[in-house]
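In: just coords:
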């Protein structure tokens, strides 16, 4: 069957969850929440969102690799794995099976500063999700045995082999961390830790780490979505309320670093096919005036066809398909990174010259207020997009509770971003970037050291020792006695009635030219999303010009 060659637009879809502008977010922007604290110190944040019959549960523990000690690295990431295995009342591997059987999803992650676990479930499985999370917070220790430790030590070691050692550019963060941060600085080592430290860990070592950092005093629980508040509070009290309080811990203080001189290093990468250059400048902690301004500078310098870094590296010199500059401020300190993965065979000396040319261009040409407002609009849209789901809101509310002083910082954060001025951008450029020492790394394919940036020295990455035997293997450590509870936690909570879905109201409008408009209005966050759908595709291609539709 042949179709006409030319057809008018047949339909359009407009979704109205949000309305985005270039103006600073006003007082009307608000994420409503309730915050309270249990007697044992657990911070609880509730956010109601009845747009869909689902609930997100997130627990953020204020512990990452920055809480570890020299010689005992990788413990936070190790516990990310161990806490998915079993707890006193939940058999092995049942965390995933029970959530997925209920139609939900779950996962977790560890960074330098935090560990977070989450579930998104139908609202009739909220009680089960809380039961599971409470069990691994309060009743994990009896399952931290020699056998469990040996199993997860092996899992983490394999993860490092696959995700770091045998990945292109997988050692980049290791090299940068060692060059940028002095020995003993909490960001000097990697989240995944070292083989030696993991092998030397004993059962008592990891038990002590858990006792110190994974108690209610050092955590925030967020429930976001469609739930009954009174019932949710009752379940939180039932499952978490009797967990023993953990000893108070203090938040780490900023530990900024300064470089006395630029450091240049290169590494021959067995798996890389293209050379990559990283230029890294030390900065400062997150949520400061300088951090917001550095983020804006990164966008102005590298993002978009007007950006100096893009114009020089991509358009003019044709050294790489893309280039990026971004601020990586964290809890203790931060770093601003320029990263260019060049075309195969490209000299990184030329890439470095191109970056310096881009700096000179930035100083000469600068940027306009219109440029700054355009970047702010992009950042603002991305911010709202990140909190348009119940899971996204649960993450951010937990993050701001632990690191911003209050869940309400979610509103202040975007206002601080939109308040950055041109003077702020120039201030941080002159303070942290212009003529300042940096760390420069060249990762080149094996045997192509001629591509290394001029003046670089070889960085020797030590091989992981083969045949390491775990210190725990030769120790007989008795398991801990089961912990008491006021009720039978072995009984999995029954699920409630299957939730029903209430479809949103769709409004329509027809135009004289045949265009059909469909819209759904929501008011959770100030954005507009829209799509335009045309009848067409490959069926409309001429047989002798297949592929035109894709163009």
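Out: Happy to help now that I have it. Just so it is clear, the structure is predicted and the values come from calculations on it, not from any experiment.
In: switch to C-alpha atoms for all contacts and neighbour counts from now on
Out: OK.
In: For the stretch 1-150 of the chain, which segments are assigned as strands?
Out: 11-16, 34-37, 43-48, 54-61, 105-110, 115-122 (DSSP state E, counting those that start in this stretch).
In: relative to strand 115-122, how tilted is the fourth one?
Out: Read it as strand 54-61. Calculated by axes from the mean of the first three to the mean of the last three C-alpha atoms, to 10 degrees, strand 54-61 forms an angle of 170 degrees with strand 115-122.
In: if we look at strand 54-61, which residues are touching it?
Out: By C-alpha atoms under 8 Å, 6 or more residues apart in numbering, the residues outside strand 54-61 that reach it are 114-123, 126, 129-130, 133, 213-214, 218-227, 390-391, 394-395, 398-399, 402.
In: Mind doing that once more with 6 Å?
Out: Under the contact criterion C-alpha atoms under 6 Å, 6 or more residues apart in numbering, strand 54-61 has outside partners 114-123, 218-226, 390-391.
In: Comparison target below:
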């Protein structure tokens, strides 16, 4: 994947599969059309004219399961290569094209069994995308050269370090799969492969892999969105017809596995601060008849307060605050997984015992009908949410074609889910869990092996050593000639735009209620779903340093019952409506948000009213939340990315400001909080005068207003005193700060300084300025030079954090440890050069992207809700998108350079690095900003 995290990579089928949510409407259907080219390419077309956008997805039926031992990670490496160049688009062609046409950013994902490439673009760019995707399939492989391969190996290895090697519990799936599947099973190795195998890949390996798998008869092209079918077919034939059919590809047989004995393994995790137990049973492949009941079984056992495992492990035994259970299915086999991250110092044997007790009770009682009904009700809403974008529909149609051999399964699967009975759920439990062998992995903190399950053996985990100069050099600019693949027409000519998408800014309605609360809404009937958010200003800003974390604790307890309902009864009431309601706190607000079926909107908002105005203040739940929060704080101490985020806030805001505190609080403040403190915060700081209700979806204005009026009528207004927030100043000079994580496989960068508020008239122009610096993904200089030019990182970005007060400019990345200094130096130099080297060409690319990408801006309900949120938070005009287009048009090169000079000053900035101090800190003095300051020196001395 390009910027999709690798841990998602191993679960990607579960993410894009509609099995997690379905619709019980008899009239529901997704219309589509399929046809095949003579070379075997299957094409799926789905029209959706609700927005002027179109999603194009190219899906190859090849993943890590089609690799050879010793060449693992090949399918994923290949996914990366296909973005770099093609014969007719040229070097970086697809990414450059995406920037110019306002695309979502070309991206891809690899699973065990398929690799896909996807992008959403304004509808006028469809022919350009079909042209580009055809180049991948028929006019690509000659452009892969030794330097190209060498560089991309480094990028993929950095991805593995970032998402697996340098994070807590990152090696869990490696250990599980090596012990669940036999050595000759294609799921025995990880999708991302091993560092050694990646390094050993040769250019001939790459060419052989491409010629075997990237052929029309092994690929599906999906086009979904606003387009003319006849015209699209004509373009597909034009660009794909002459690509030759490949050799016939044999379908792999299903390879379900059994275990002759249970296996127990442990691993001392360098980054983990809490012990985690993972139990894995062999299960079934995707769309197996038992997969639907297994989905419901996992949901029932572990998800929510009514779940038996939650009641036993969280409430009764107080062993954990975090349980997850899921059925991870793939094309050939599957695995049912249960993960419990226990509290600090809890013995995992006690966790396993509690799980066994829960299972014994389930064997007697099974699943109650009301819980079966509750779980099914949630599936309908989830399904609609999964198809709210044209890209989501395209994903699912291709998924069904490959793994169910029928794209029309999108209109059938719901019936299979809804047909699951209580007996079916108990039957699959008996078939796949009761008395069956399993793999148990205990991931424990360093030097805490005693917490692992008894009789566990040490797991084999390969840990990379940090060695300076260990990576091979390459020249990304080396000129290499190649022969172009012949074609019947000149493919080097980029197709023109076709038509002109009209930007339709959604119509916003609003209302001010007598209590002072404002309501803003957008009616959209594309899917029968409503999303909403009641946003109450305050959050962390209204805390004192002595009670840091109180707003987070309050948000957590608000969904734990009401005066009329126990926590379990409230959760059940929400789920029976097919709804979700969340309460979250942030620096500036507490929000009660969620989504529901349109037909259940009024009843859902009635529950919101109950949650807000009739809190339960449950002492038992309060103590449980306190324990969970302390556990999360402890967990973050081992996560380099969380450390970077928390330490960066201290540098930006200064240790006296509440904004410098972790939003969770500190161990000391959380320990000292009482339920009375939460009540006081609630009474003093929540008011309709400082609140806005946002709603979008299939509900008319009056229908949306009526239930909210009941909230307003019963909520007494009070004035809130908001503290004065100082203007945070730039540091007088840059300094380097280092936080030591011994043995870190990457160094995490957080570079930046206070910048400006989202209310500042310069904020959007500054975002425009930042597009070519680091905000434009593959169109940005930071990505092009650190990833594409040097192979130092998997990803890097810069951004202005939007706040109503002065927020920071921030550059963030994870780079391989042994080039920490070189990467930091390069980032500094890019910032220095940007001020003087931004030119007219950069401006043209920036303007094209900023204006054309607006066609995609309001596609989903979530995007519309976010538009309302920005208007509410920062006082933007309702048509601010149009105003911004005008701003972009008027910006010139000199204005961009002035903005860079004003807000991106590398010599007045905090350079924070989280990594291995022993091998990396000393050289950072060469940056010229003095001797690095070790932030956790006292902690190091205490250890």
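Out: Nice, I can see it. From a predicted model like this one, the values you see are computed outputs, not experimental measurements.
In: TM-score for these two?
Out: With the length set by TM-score structural alignment, normalised by the length of structure 1, the two chains reach a TM-score of 0.88; 523 aligned residues with a C-alpha RMSD of 2.9 Å.
In: hmm, back to that, a markdown table please, covering the strands of the stretch 1-150 of structure 1 and showing distance to residue 25 of structure 1.
Out: Putting these into a markdown table (distance: least, C-alpha to C-alpha, whole Å) gives the following:
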| stretch | distance to residue 25 of structure 1 |
| --- | --- |
| strand 11-16 | 18 |
| strand 34-37 | 22 |
| strand 43-48 | 20 |
| strand 54-61 | 26 |
| strand 105-110 | 30 |
| strand 115-122 | 28 |
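In: closest one to residue 523 of structure 1 among those?
Out: Closest to residue 523 of structure 1 of the strands of the stretch 1-150 of structure 1, according to C-alpha to C-alpha: strand 11-16, at 7.7 Å.
In: can you tell me what part of structure 2 that closest one aligns to?
Out: Taking TM-score structural alignment as the measure, structure 2 aligns no residues with strand 11-16 of structure 1.
In: Does anything pack onto that strand? Which helices or strands?
Out: When contacts are defined as 3 or more C-alpha pairs under 6 Å, 6 or more residues apart in numbering; DSSP states H and E, strand 11-16 of structure 1 packs onto strand 516-521, strand 529-533.
In: just the angle between the longest one and strand 529-533, please?
Out: Angle between the axes of strand 516-521 of structure 1 and strand 529-533 is 160 degrees (criterion: the same axes, to 10 degrees).
In: Against residue 58 of structure 2, how distant is residue 106 of structure 2?
Out: Separation of residue 106 of structure 2 from residue 58 of structure 2 (C-alpha to C-alpha, to the nearest Å): 11 Å.
In: Is it correct that residue 112 of structure 2 is in contact with residue 62?
Out: No. If you go by C-alpha atoms under 6 Å, residue 112 of structure 2 and residue 62 don't touch, sitting 7.8 Å apart.
In: Who has more neighbours out of those two?
Out: residue 112 (28 against 23; other C-alpha atoms under 10 Å).
In: Break down the stretch 201-350 of structure 1 into its strands, ranges please.
Out: Counting by DSSP E, counting those that start in this stretch, the strands of the stretch 201-350 of structure 1 are 219-225, 263-269, 276-282, 324-327, 335-341.
In: now do the stretch 501-650 of structure 2
Out: Listed in chain order (using DSSP E, counting those that start in this stretch), the strands of the stretch 501-650 of structure 2 are 509-512, 518-523, 529-537, 580-585, 589-597.
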